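# Sharing a model prediction with you, sequence too.
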Amino acid sequence: MQHDLMFKRLENEGCGTVLVEIDGAAFHARAGETVAAAVLAAGMIPSRTTPLSGSSRAPYCMMGVCFECLVEVDGVPNVQGCMTLVVEGMKILPQTGARHLSMAEQEMYS
């Protein structure tokens, strides 16, 4: 399936761009757009897998309700892509399964 046909951007004259890295590839995202919109435009589908079954997921509601848009941003897992704006130099990776807790987080939650 060709994802670029599924998510065609509307023309937006005069819109600036920021250079981000999406799953290891350079991508010119539109200034002011969300990480989830950039991920879809770049074709990073799926953008995450579920912790239990490993099934594929991608941004869905685009308004912060469903949590299907979770990605890793600049080394921070579980970032809600639809609620986060892209910034120059941002590194975006797919969220694979459950995030791993640091020793400090494990102690805090135990």
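Here it is on my side, so go on.
# going forward, measure contacts between C-alpha atoms and count neighbours the same way
Fine.
# residue ranges of the helices in this structure, please?
Counting by DSSP state H, the chain has helices at residues 35-42, 103-109.
# between the ones you listed, which gets nearest to I92?
Smallest distance to I92 across the helices of the chain (C-alpha to C-alpha): 8.0 Å, for helix 35-42.
# Contacts for that closest one next, please.
With contacts defined as C-alpha atoms under 8 Å, 6 or more residues apart in numbering, helix 35-42 is touched by 4, 7-9, 22, 27, 29-30, 45, 47, 59, 62, 69, 81-86, 92.
# before we go on, here's another structure to hold up against the first:
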Amino acid sequence: MPAVRIAHGIERGRSVTILVDGQPVAAHEGETLAAALAAAGRATLRHSPRAGTARGAFCLMGVCQECLVRVDGRLCQACRVVVAEGLAVECRGSL
């Protein structure tokens, strides 16, 4: 089976700004919040309530709950949230 190649590149959504812990972060409309945070260098999204250990995107398909963040005040899995202009995300602090 021959290798599959992307011949003409990938079209991304328009560039938008989201707020992560009060700081502006560049992202692209339509990508998942987990992907946008990873692209911005945010590997740690929260800390375990028991052990205090770092947690981040793990399964990237909504099964594991490791990427829980607050989006516009609601607890959400970052891998299941689609980026849109003005999204307000809280990673730090108690979830």
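Received the coordinates, thanks. Quantities reported herein were computed from a predicted structural model and do not represent experimental measurements.
# Can you calculate the TM-score here?
Overlay of the two chains. TM-score (TM-score structural alignment, normalised by the length of structure 2): 0.78; 87 aligned residues with a C-alpha RMSD of 1.8 Å.
# Export the helices of structure 1 as TSV, with columns for mean neighbour count and distance to S53 of structure 1.
Compiled in TSV, these are given as follows (neighbours: other C-alpha atoms under 10 Å; distance: least, C-alpha to C-alpha, whole Å):
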stretch	mean neighbour count	distance to S53 of structure 1
helix 35-42	24	22
helix 103-109	9	23
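# Return the subset of the contacts of helix 35-42 of structure 1 lying in strands.
Among the contacts of helix 35-42 of structure 1, the ones falling in strands (DSSP state E) are 22, 27, 29-30, 92.
# Distance to P77 of structure 1 added to the helices of structure 1, as JSON lines?
Converted to JSON lines, these look like this (distance: least, C-alpha to C-alpha, whole Å):
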{"stretch": "helix 35-42", "distance to P77 of structure 1": "13"}
{"stretch": "helix 103-109", "distance to P77 of structure 1": "13"}
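# and P51 of structure 1, which of the ones you listed is closest to it?
helix 103-109 (17.7 Å).
# Look up how far P24 of structure 2 lies from the equivalent of E68 of structure 1 over in structure 2.
Under the alignment (TM-score structural alignment), E68 of structure 1 maps onto E66 of structure 2. As judged by C-alpha to C-alpha, to the nearest Å, E66 of structure 2 and P24 of structure 2 stand 23 Å apart.
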